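>>> Below: sequence and its predicted model.
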Amino acid sequence: MKKLMCLTIAALTVVACIQEPKDYVMFSGKITNQSSDSLVIRSNTDINFQKRITVAADGTFSDTLKVVTGSFYVYDGTERTSLYLKNGRDVHLTLDTKQFDETVVYTGSGADANNYLAKKALDQEALFKDETMFAMIKEDFAAKLETIESGFMKNLDGVSGLDTAFVASEKKGFDELKKYLVSYQEDKFFLNTVLGKGKNSPKFMAYENNAGGKTSLDDLKGKYVYIDVWATWCGPCIAEIPYLKEVEKTYHSKNIQFVSLSIDEPKDYDKWKSMIKEKELGGIQLLADKAWKSEFVKNYRINGIPRFILIDPKGNIITSDAPRPSDKKLKDMFNSLSI
């Protein structure tokens, strides 16, 4: 009887030691040179999921998240990095905001998938910085793309223990990236050849001028022309306005015209007029005749805004994709042209 009781107690002890799987993610870490007092976690698929995590003065943080397995972003100020989260895992993140992407390191359960994502982000950043690749002819670019795909598959296959759903999602994402790269290369090649330096610029004719009357590109010959293609609904466009004002002020008396060309739809006409007044926009404020369908916009292959163009006094293209006002390279370019 005594032996039976001991066995029963032992069995109960074993049962007591078996823990139920956690129905949440433990997310912790340390941020060096933190840029805010909190992190924000957002789902890549569920717009309603958002969690704010407090970061202590020493940069440490720790919290739990109940999630639906999938992709997320963690934001520190304006910077972000990818996360793959699944309930039951314990994910630890360290990074230094001074070199954000380069210092992202994950440890703990689920670290392999997230370290893979961090490396992928760096690889893709380097990819888009490789201007020589996008200047290739179509056949050479296709061969380059095969090499990139091979490297992607090697990196993905080299990570053990990945969920099948994660692997499938990554492969689907890369297929989408390939399609985008092909389109991006075609546009870049077109800009570097048909719209390359020294080519005659496509023209716009009789666009409405906020100051009154109509303005055509030919009216501006004799001066350099820096064109900002924008719209009132475009957040990144609005963010460039303070920098554009500063550049305009610096080169106010120089041999250059600053043109802000809105591609707002007719329904936003009053909004366009109001924003010019409210934000005290300078330069020449024009409204494209057919928004995205305007010939000038189509001829320059403008698929995203803001887009900046620099034209010389003779009406020839200097660059069909000029630096933004917030980029110090713009003033370097102006100075190199003795504007």
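Arrived safely.

>>> From now on I want contacts and neighbour counts done on CA atoms only, so please keep to that.
Fine.

>>> quick one: the strands in the stretch 1-150 of the chain?
25-32, 38-43, 50-54, 60-65, 70-76, 79-85, 90-96, 105-108 (DSSP state E, counting those that start in this stretch).

>>> For this structure, which segments count as helices?
Along the chain, counting by DSSP state H, helices occupy 2-17, 111-129, 131-134, 138-157, 164-193, 235-250, 269-278, 295-299, 329-336.

>>> Run the angle between the last one and helix 235-250 for me.
Think helix 329-336. If you take axes from the mean of the first three to the mean of the last three C-alpha atoms, to 10 degrees, helix 329-336 sits at 30 degrees to helix 235-250.

>>> cool, and the fifth one?
In this structure, helix 164-193 runs at an angle of 30 degrees to helix 235-250, with the same axes, to 10 degrees as the basis.

>>> Please compare the first structure with the one that follows:
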Amino acid sequence: MRSIIPILLAFFVASCTQKEVKKEYTIVSGKLSNSDIETVRLISINGDFNMEIPVSKEGQFLDTLFLTADMPHRLTDGINHIVLYLEKGYTVHLDYNLRDFANTIQFEGDGADLNRYYLQKQDKNREIEGMDFETFYGLEEPAFIKKVEELNLAINGLLDSTVNIPEYVREKEQRAIDHYSIIQLAQYKDFAHADVTANPNFTVSENFQDERSGMSFLNEEDFDYSVFYNSLVHLHYKEQIKQRAQKDSLADPNEVFFQVVGEIPVENIKNSVLYRTVWGSMPYIQNVDSYYEKFMSLSTNETHKQEITDAYNRIKKIKPGANSPTFEAYENHAGGHSSLEDFQGKYVYIDVWASWCAPCIKEIPDLKEVEKKYRGKNIEFLSISVDTDRSYDDWKKMVVDKELTGVQLIADKAWDSEFIKDYQIKGIPRYILIDPEGKIVNAMAPSPSVDKLDTTLEALDL
């Protein structure tokens, strides 16, 4: 008996000291002051997890989540966007004033130090890089490289000074910092400097460092952690598709796309490149049925397949001659609210835009000219802004400053407005033409700056 007791004791001690089994769920809670919002949205970095969480009248929310993977997530209230690192088993709480986010945000629970680091990293980016794309990418090459290096050193120093970050996360974050530098340099080289300086012949110097040539674009771990690596991967395959299409000028570009993506050996990377491209391009595809079927045959991600199916079904409903999706009680800049049915009996040309959208603003002078030419005719010109709460004041001001004509409305939920989703609007500006009976003439109408619009409108019985 004496020989058995130590064995039993050892077994008991070992059992008691075994690592606690990791919970399969994550608890996220928060308290928002100065808030009247009804929901917040939590989205994983890979987009597989996307969920609305109800917010009480007191500004509180709490939910038990079953995440798809351990990774950074983005929580948004419509004004503020917060990066949260979440793992199965984590309990996370945040507290802030909706209208004074920067001075009031507090994190508690698991990952609090890491989440504070993410916030400080954003602030450091703004401090060094600035908020103006044109100023940053307009720098001359030596100054730009110096700025990128300065930012890289500053963020690495911030990471080094932050305690309580799991080592396996710290290693991924260190690579993510480098990925950000790589993508900044890549954008500068490929298009950004040429665009902002209006110099299409710009080329970087022979010594310009482009680390993409030595990179692997099949790192699943980094793909699920870093938005910067994620973007580099998407850019890489976009270039692969372009190069293969150029080799065979007679090939269908869509078939080339599916061939290249179908060859990606890492499943979640293949699914992501496939989904992101199809999600953005499907509204513009002529033979949408075969495009959709090809996507469904290649994707193995059920979340992606459901979302693309929903988009496909919406697209099928916005063919010429179909009843137009409607909107109700959109705020009218001139006062009150307007609904689409208010304009029944007239043709309606709709411009979907936002105050921050440079291509949209570029179209404004031409839109004014078109409105002026057809003034008094049986057509109404509506501009619907998808500005969020954050840029609402910018919308109000821009309508006045640019003396915008026509009917100026703002969508009730920005990009999440049902009218915007029904028309599958993925990018702006977007133009829509509806007839006096409320039927779709063209869900992808010509823009004001092209002659085709004038031809289209002249053919109508105005």
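Perfect, I can see it now. Worth saying up front: this structure is predicted, and the values here are computed from it rather than measured.

>>> Can you give me the TM-score here?
Once the chains are laid over each other, their TM-score by TM-score structural alignment, normalised by the length of the first structure reads 0.55; 229 aligned residues with a C-alpha RMSD of 4.4 Å.

>>> circling back to that earlier point, tell me which of the strands of the stretch 1-150 of the first structure lies nearest to Leu244 of the first structure.
strand 79-85 (23.2 Å; C-alpha to C-alpha).

>>> Determine the angle, from 0 to 180 degrees, between that closest one and strand 70-76.
150 degrees.

>>> Out of the helices of the first structure, which gets nearest to Gln50 of the first structure?
Going by C-alpha to C-alpha, the one of the helices of the first structure nearest Gln50 of the first structure is helix 111-129, 18.9 Å.

>>> what packs against that closest one?
Contacts defined by 3 or more C-alpha pairs under 8 Å, 6 or more residues apart in numbering; DSSP states H and E place helix 111-129 of the first structure against strand 79-85, strand 105-108.

>>> So which of those is the most surrounded?
Burial of these is given as mean neighbour count (mean count of other C-alpha atoms under 10 Å); strand 79-85 ranks first at a mean of 20.

>>> Out of the helices and strands packed on helix 111-129 of the first structure, flag the one nearest Gln124 of the first structure.
strand 79-85 (13.0 Å).

>>> could you say what helices and strands the closest one packs with?
Against strand 79-85 of the first structure (3+ C-alpha pairs under 8 Å, 6+ apart) you get strand 70-76, helix 111-129.

>>> Repeat the analysis, applying 6 Å as the threshold.
Here strand 79-85 of the first structure touches strand 70-76, going by 3 or more C-alpha pairs under 6 Å, 6 or more residues apart in numbering; DSSP states H and E.

>>> okay, the helices and strands packed on helix 111-129 of the first structure in CSV with distance to Lys144 of the first structure next?
Below are those laid out as CSV (distance: least, C-alpha to C-alpha, whole Å):
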stretch, distance to Lys144 of the first structure
strand 79-85, 26
strand 105-108, 29
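
>>> wait, which of those is closest to Lys203 of the first structure?
Using C-alpha to C-alpha, the nearest of these to Lys203 of the first structure is strand 79-85, at 38.2 Å.

>>> which residues touch the closest one?
Here strand 79-85 of the first structure makes contact (C-alpha atoms under 6 Å, 6 or more residues apart in numbering) with 69-74, 114.

>>> out of these, which are buried?
70-74, 114 (16 or more other C-alpha atoms under 10 Å).

>>> Pick out whichever of the residues you listed sits closest to Ile302 of the first structure.
Tyr73 (28.7 Å).

>>> can I assume the closest one is in contact with Arg42?
Yes. With contact defined as C-alpha atoms under 6 Å, Tyr73 of the first structure reaches Arg42; the gap is 5.3 Å.

>>> What is the burial count for the nearest residue to Phe141 of the first structure once chain neighbours are set aside?
Counting by C-alpha to C-alpha, 6 or more residues apart in numbering, Phe141 of the first structure lies nearest to Met133, which is 6.7 Å off, once chain neighbours are set aside. With neighbours defined by other C-alpha atoms under 10 Å, the count for Met133 of the first structure comes to 17.

>>> swap in Phe295 of the second structure?
20.

>>> What is the equivalent residue in the first structure for it?
Mapped onto the first structure by TM-score structural alignment, Phe295 of the second structure lines up with nothing.

>>> so what's Phe295 of the second structure up against?
Taking C-alpha under 6 Å, 6+ apart, one finds nothing in contact with Phe295 of the second structure.

>>> neighbours around the residue mapped onto Ile318 of the first structure from the second structure, how many?
Residue pairing (TM-score structural alignment): Ile318 of the first structure is matched to Val441 of the second structure. Neighbourhood size, Val441 of the second structure [other C-alpha under 10 Å]: 23.

>>> how near is whichever residue in the second structure pairs up with Val67 of the first structure to Leu151 of the second structure?
Alignment note: Val67 of the first structure maps to Phe208 in the second structure; criterion TM-score structural alignment. Phe208 of the second structure sits 18 Å away from Leu151 of the second structure, going by C-alpha to C-alpha, to the nearest Å.

>>> neighbour count winner among those two?
The neighbour comparison of Phe208 of the second structure against Leu151 (other C-alpha under 10 Å) goes to Leu151, with 22 against 14.

>>> Helix, strand, or coil at the residue lying closest to the more buried one once chain neighbours are set aside?
The shortest distance from Leu151 of the second structure to any non-neighbouring residue, by C-alpha to C-alpha, 6+ apart, is to Ile128 (6.3 Å). Under DSSP: H, G, I helix; E, B strand; the rest coil, Ile128 of the second structure falls in the helix class.

>>> What's the match for Ile128 of the second structure in the first structure?
So, by TM-score structural alignment, Ile128 of the second structure is left unmatched.

>>> Same question for Gly336 of the second structure.
Checking TM-score structural alignment: Gly336 of the second structure goes with Gly213.

>>> Report how many residues lie close to that match.
9.

>>> From Asp90 of the first structure, how far off is it?
Applying C-alpha to C-alpha to Gly213 of the first structure and Asp90 of the first structure gives a distance of 64 Å.

>>> Then Ala288 of the first structure?
53 Å.

>>> and Phe258 of the first structure, what does it touch?
Here Phe258 of the first structure is in contact with 225-226, 283 (criterion: C-alpha under 6 Å, 6+ apart).

>>> which of these tops the neighbour count?
Busiest of the contacts of Phe258 of the first structure [other C-alpha under 10 Å] is Val225, holding 23 neighbours.

>>> What's the match for it in the second structure?
By TM-score structural alignment, Val225 of the first structure lines up with Val348.

>>> residues contacting its match?
379-381, 433-434.

>>> Would you mind giving those as CSV with distance to Arg314 of the second structure added?
Formatted as CSV, the contacts of Val348 of the second structure follow (distance: C-alpha to C-alpha, whole Å):
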residue, distance to Arg314 of the second structure
Ile379, 26
Glu380, 25
Phe381, 24
Leu433, 17
Ile434, 17
